[in-house]
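[1] What shape does this take:
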Amino acid sequence: MSAPICRICHDEEGQEPLLSMCKCSGSMALVHVSCLERWLNTRHSDDCELCNHRFPTTAVQYSSVVIFYHWFLQSGKRTQWAAFGSLMFFTIMGLWGVLSCYYSMPAVSMQALGDHAWIIGLMVTTYVLVYTTALFVTVRCFYLSFRSWISQSPKRRRLVVPSTGRAGASHNRLPEEAASLM
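    Here you go, the predicted model:
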């Protein structure tokens, strides 16, 4: 007679016990908790596809940095290259603007400009305005893409495992005992 196996990964009970988390019976009832969590997150569902039993799950809350990291990794090469290119562009343009002002201001004296000193102020103001507007539009574009991804990506699910569940033989529970665990 063969040993019971997980219906998802088809491995025997090793590092992790096999549990019956739904109303399925026999060998179809046994799963590793980690396998079931991965399967539910892949399917974006909280119920068993065989018996339609709803698994006890909770949503996992992540920090904004972790969510942004997941979005960036899953966004695709085109978005990653666009983000890298935008970062390089704004870094170089920002440095260029600061350095050009720093090195050109001492060379241009107010006496040499005379009545045209306002031209320097207008040039600096225009540069700052264009730079800030381009930066705002770029950040807004990435932010909208990020918000769209969040609305389409469901929350990660974590199973709430009953503390009275028995490893291995948990598929032999009585219906009353199984109902009391949920």
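[2] okay, CA-based contacts and neighbour counts for the rest of this
    Noted.
[3] quick one: Ala59 and Glu37, what's the gap?
    11 Å (CA to CA, to the nearest Å).
[4] so what's in contact with those two at the same time?
    Arg157, Arg158 (CA atoms under 8 Å, 6 or more residues apart in numbering).
[5] Between the two, tell me which one has more neighbours.
    Glu37 (19 against 11; other CA atoms under 10 Å).
[6] Pull out the buried residues from the helix or strand containing the more buried one.
    Assigned by DSSP states H and E, Glu37 belongs to helix 33-43. By 16 or more other CA atoms under 10 Å, the buried positions in helix 33-43 come out as Val33, Leu36, Glu37, Trp39, Leu40, Asn41.
[7] what does stretch 88-98 rub up against?
    Looking at what lies outside stretch 88-98 - CA under 8 Å, 6+ apart - the contacts are Tyr127, Tyr131, Leu135.
[8] Tell me how many other residues surround Thr57.
    16.
[9] how far does the helix ranked longest in the chain sit from the chain's center?
    Longest helix in the chain by number of residues (criterion: DSSP state H): helix 118-152. Distance, stretch centre to chain centre, for helix 118-152: 24 Å (CA atoms, centre = their mean, to the nearest Å).
[10] was I right about Thr57 contacting Arg157?
    Yes. Counting by CA atoms under 8 Å, a contact exists between Thr57 and Arg157, whose distance comes to 6.0 Å.
[11] Here is a second sequence; please produce its structure as well for comparison:
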Amino acid sequence: MEEDNEINMISPCECRGSVEFVHERCLQHWFEVMHTRRCQICKTEYELEDRGMKPYTEWTLPAPLSDDWEDQLDFKCALFWLVFMSRITYVVLK
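    You can find the predicted model right below:
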């Protein structure tokens, strides 16, 4: 198990010492939670690679950003707008 941890460790920024290496999966989670692409310590902007689409088995349904009522409302309005515009497009192109 220790070998797996070392293999998945990356050095994504200019930090050195005990904070130099991080698990790639942990960094991805941090991106999702913090909504930033810059190191909080050294201020380096991370260079991200596009690795294409996730496998179908890892797909998830969209969800609101939080349980806050405003995020819930924004999410529901966006879904409604998507359905509405899809229907309009279908009718116009029919």
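[12] re earlier: which helices and strands sit right next to the longest helix of structure 1?
    Judged by 3 or more CA pairs under 8 Å, 6 or more residues apart in numbering; DSSP states H and E, the packing partners of helix 118-152 of structure 1 are helix 64-74, helix 77-104.
[13] Mean deviation, the helix holding Glu37 of structure 1 versus structure 2?
    Its aligned residues in structure 2 lie a mean 0.9 Å from helix 33-43 of structure 1 after superposition (mean CA distance after the TM-score superposition for structure 1).
[14] about what we covered before: buried members of the contacts of stretch 88-98 of structure 1 into PyMOL, please.
    To isolate the buried ones among the contacts of stretch 88-98 of structure 1 in PyMOL, judged by 16+ other CA under 10 Å, type:
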select buried, resi 135
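[15] from the contacts of stretch 88-98 of structure 1, which is closest to Ser20 of structure 1?
    Distances from Ser20 of structure 1 to the contacts of stretch 88-98 of structure 1, taken as CA to CA, are shortest for Leu135 (53.3 Å).
[16] where do the helices sit along structure 2?
    Going by DSSP H, structure 2 shows helices at 2-7, 24-34, 69-93.
[17] Redo the ones you listed as JSON lines? Include distance to Lys43 of structure 2.
    Output for the helices of structure 2, formatted as JSON lines (distance: least, CA to CA, whole Å):
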{"stretch": "helix 2-7", "distance to Lys43 of structure 2": "25"}
{"stretch": "helix 24-34", "distance to Lys43 of structure 2": "14"}
{"stretch": "helix 69-93", "distance to Lys43 of structure 2": "29"}
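[18] Nearest approach to Trp59 of structure 2 belongs to which of those?
    Comparing these by their distance to Trp59 of structure 2 (CA to CA), the top pick is helix 24-34, with 15.3 Å.
[19] Where does the closest one end up in structure 1?
    Helix 24-34 of structure 2 corresponds to residues 33-43 in structure 1, going by TM-score structural alignment.
[20] That stretch: how far from the chain's middle?
    For stretch 33-43 of structure 1, the distance to the chain centre is 17 Å (CA atoms, centre = their mean).
[21] Likewise for stretch 5-22 of structure 2?
    Computed by CA atoms, centre = their mean, the separation of stretch 5-22 of structure 2 from the middle of its chain amounts to 20 Å.
[22] Let me know the next secondary structure element after the longest helix of structure 1.
    Downstream of helix 118-152 of structure 1 (by DSSP H and E), the next one is strand 157-159.
[23] what's that following strand aligned against in structure 2?
    The aligned range for strand 157-159 of structure 1 is empty, by TM-score structural alignment.
[24] hmm, who's touching that strand?
    Strand 157-159 of structure 1 is contacted by residues Val33, Glu37, Leu40, Asn41, Phe55, Pro56, Thr57, Thr58, Ala59, Val60 when judged by CA under 8 Å, 6+ apart.
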